[in-house]
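Student: here is the input, now give the coordinates:
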Amino acid sequence: MPVLDLSFLLIAGPAVLFAGISKGGFGSGAAFASSSLLALVIEPGLALGVMLPLLMLMDASTLRPYWRRWNAEAAWMLILGGLPGVALGAAFYAVASPDVLRVMIGTIALLFVAWRLALANGWISVVKRQVSRGVGLLAGVVAGFTSYVSHAGGPPAAVYLLARGMSKTEYQATTVLVFWAINIAKFLPYAWLGLFTAGTFRADLVLAPFALLGAWLGVRAHRMISERAFFAVTYILLGVTGVKLIWDGLT
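Tutor: Predicted structure coming up:
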């Protein structure tokens, strides 16, 4: 059960605020960072259980500003693939130990940072062209799985969406719609696995203002703040927490 003391709030408050800003204006990168940070101070399953209702609150508050500005075909492919991906994630989680989850979340964190660094430095490139629906379905499956086990569905969805050459706002709106649907699909399996408790509910009540404020700031900042500066901090945070989680899981 999460202990709602000062140390918890000093980590969870900024983490949830960053997640809201990211989901509101810059995709889903910082949402993943928040789950990784929370897993440093509470059991990984509880960290996922605390974050999901907050992510759903962010989704609901950002749907209206981006309403109908998404790419419907791309969103539909990712959602259709995401649903079986969520089912695969639920099956894996049911048999995995907390240490396995720590190592997995930490590894995904480091791979995500490496992927973004390689993309930013031109070591790899995402070709902007018409991609098949099958690619979208596959990306959705991977996004659903990684979203379920660590709220880290952003990278596989991003690869597919960036390959389609979308504008910044169309890309952002599509991610809002896709993860609104995927997070709804995750709710019942999370409840069935016992990831929601009275303690996580109290934590969500305390952290809800951070989630709403972050989402509002993200929408406002969508055209005002440099994406590069915001995510530079996020990637450093992800790298450090990824190493720490792997260390904890192995030792």
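
Student: switch to C-alpha atoms for all contacts and neighbour counts from now on
Tutor: Noted.

Student: gap between the nearest residue to residue 124 once chain neighbours are set aside and residue 230?
Tutor: Of all residues not flanking residue 124 in the chain, residue 118 sits nearest, at 5.7 Å (C-alpha to C-alpha, 6 or more residues apart in numbering). Taking C-alpha to C-alpha, to the nearest Å as the measure, residue 118 falls 17 Å from residue 230.

Student: try residue 70
Tutor: 23 Å.

Student: could you list every helix and strand that the helix or strand that residue 114 is a member of packs against?
Tutor: Using DSSP states H and E, residue 114 sits in helix 98-120. Applying 3 or more C-alpha pairs under 8 Å, 6 or more residues apart in numbering; DSSP states H and E, one finds that helix 98-120 makes contact with helix 29-41, helix 44-63, helix 133-150, helix 227-250.

Student: okay if I get those as a markdown table plus distance to residue 178 and mean neighbour count?
Tutor: Converted to a markdown table, the helices and strands packed on helix 98-120 look like this (distance: least, C-alpha to C-alpha, whole Å; neighbours: other C-alpha atoms under 10 Å):
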| stretch | distance to residue 178 | mean neighbour count |
| --- | --- | --- |
| helix 29-41 | 14 | 25 |
| helix 44-63 | 10 | 23 |
| helix 133-150 | 9 | 24 |
| helix 227-250 | 21 | 18 |
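
Student: before we compare anything, build this one as well:
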Amino acid sequence: MIFDPAYLAAMVPAVILVGLAKGGFSGLGLLSLPLMALVLSPVRAAAIMLPILIVQDIVSVWAYRREFDRRNLAMMLPGALLGVLAGYLLASRVSDAAVGLSVGIISVAFAARRLFADGKAQQLVTKAELLPGTFWGAVCGFTSMIAHAGGPPFQIYVMPQRLSPPAFVGTGAIFFALINLMKVGPYLALGQFTHENLMASAALFPLAILATLAGVWLVRRVPAERFYTIIYWLLILVGLKLVFDGFTGLHLFS
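Tutor: Purely as a prediction, here's the structure:
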């Protein structure tokens, strides 16, 4: 499987996208799992990707170890744990297509409002608070557990706070590193860490590390306003992809 051309054609770009996302361009990461699902079942693809994500987490957390927002982590992590547990318990009953559709709609609506509806008016800057942080943390944990799709909910909650780009990326790096560690137990319980899956993950580790370092290098060289504009556009593109996949998966086009 590791050297199958179709497998490599899907997995190599997916790992590069996730690496760039871990390095700072977080919208790109959501494109990886649909790409892998072209050649593998979604559950198996997610299981192969999890060890890669954890290795990339080590790189990104080290790179941003001094640049993160402690208050956001404190507000979001308890909810994230509940979300991961809910995703594990309800995985057999909840449709990935339905979750992807809802996340996609929210992502597109949020990003479009920030880009277009606000115009040139001053955008309201929010701050981290307990109840919204717990709610969005739970959404992040749930969608991350079932589809590695925690990025848009995190962006919806944190981006209006207008953190500096390094603080925004560093907070996300530490937050999702901890979520990924939370997911190890559930994936073990699902029996997905087989020898073949772990070997497939190991073969992609070097590429994952290089892509993450490239993302870190790029995000430190993109001006703040341009950074947020890029993230909003990525959020729209990824949201549209999730909406399309959700409609298709639910057979709403037929």
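
Student: what does the residue nearest to residue 124 of the first structure align to in the second structure?
Tutor: In the second structure, residue 118 of the first structure lines up with residue 113, judged by TM-score structural alignment.

Student: roughly how far apart are the closest residue to residue 241 of the second structure other than its chain neighbours and residue 160 of the second structure?
Tutor: Counting by C-alpha to C-alpha, 6+ apart, residue 241 of the second structure lies nearest to residue 104, which is 7.3 Å off, once chain neighbours are set aside. When distance is defined by C-alpha to C-alpha, residue 104 of the second structure is 18 Å away from residue 160 of the second structure.

Student: then residue 92 of the second structure?
Tutor: Using C-alpha to C-alpha, one gets 34 Å for the distance from residue 92 of the second structure to residue 160 of the second structure.

Student: compare those two (neighbour count), which wins?
Tutor: Neighbour totals were compared for residue 92 of the second structure and residue 160, and residue 160 leads with 15 against 10 (other C-alpha atoms under 10 Å).

Student: just give me the match in the first structure for the more buried one.
Tutor: By TM-score structural alignment, residue 160 of the second structure lines up with residue 163.

Student: now do the contacts for the closest residue to that match other than its chain neighbours.
Tutor: Once flanking residues are discounted, residue 163 of the first structure sits nearest to residue 128: 4.3 Å by C-alpha to C-alpha, 6+ apart. Residues counted as contacts of residue 128 of the first structure (C-alpha atoms under 8 Å, 6 or more residues apart in numbering) are 162, 163, 164, 165.

Student: please apply the same query to residue 41 of the first structure.
Tutor: residue 8.

Student: the one 5 residues further on too?
Tutor: For residue 46 of the first structure, the residues meeting the contact criterion (C-alpha under 8 Å, 6+ apart) are 1, 2, 195, 196, 200.

Student: show me what the helix or strand where residue 21 of the first structure lies is packed against.
Tutor: Element membership of residue 21 of the first structure, judged by DSSP H and E, is helix 6-25. On a contact count with 3+ C-alpha pairs under 8 Å, 6+ apart, helix 6-25 of the first structure meets helix 29-41, helix 44-63, helix 168-192, helix 198-221.

Student: can I get those in CSV with distance to residue 147 of the first structure?
Tutor: Shown next, in CSV, are these (distance: least, C-alpha to C-alpha, whole Å):
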stretch, distance to residue 147 of the first structure
helix 29-41, 9
helix 44-63, 10
helix 168-192, 8
helix 198-221, 18
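
Student: one step back: can you tell me what sits against the helix holding residue 21 of the first structure?
Tutor: Defining contact as C-alpha under 8 Å, 6+ apart, one finds that helix 6-25 of the first structure is touched by 28-34, 37-38, 41, 54-55, 58-59, 62, 172, 176, 207, 210-222.

Student: stretch 205-214 of the first structure vs the second structure - mean distance after superposition?
Tutor: Mean deviation of stretch 205-214 of the first structure from its aligned counterpart in the second structure after superposition (mean C-alpha distance after the TM-score superposition for the first structure): 1.6 Å.

Student: buried residues in that stretch?
Tutor: 207, 208, 210, 211, 212, 213, 214 (16 or more other C-alpha atoms under 10 Å).

Student: so which of the residues you listed comes closest to residue 145 of the first structure?
Tutor: Relative to residue 145 of the first structure, the closest of these is residue 211; by C-alpha to C-alpha it sits at 23.4 Å.
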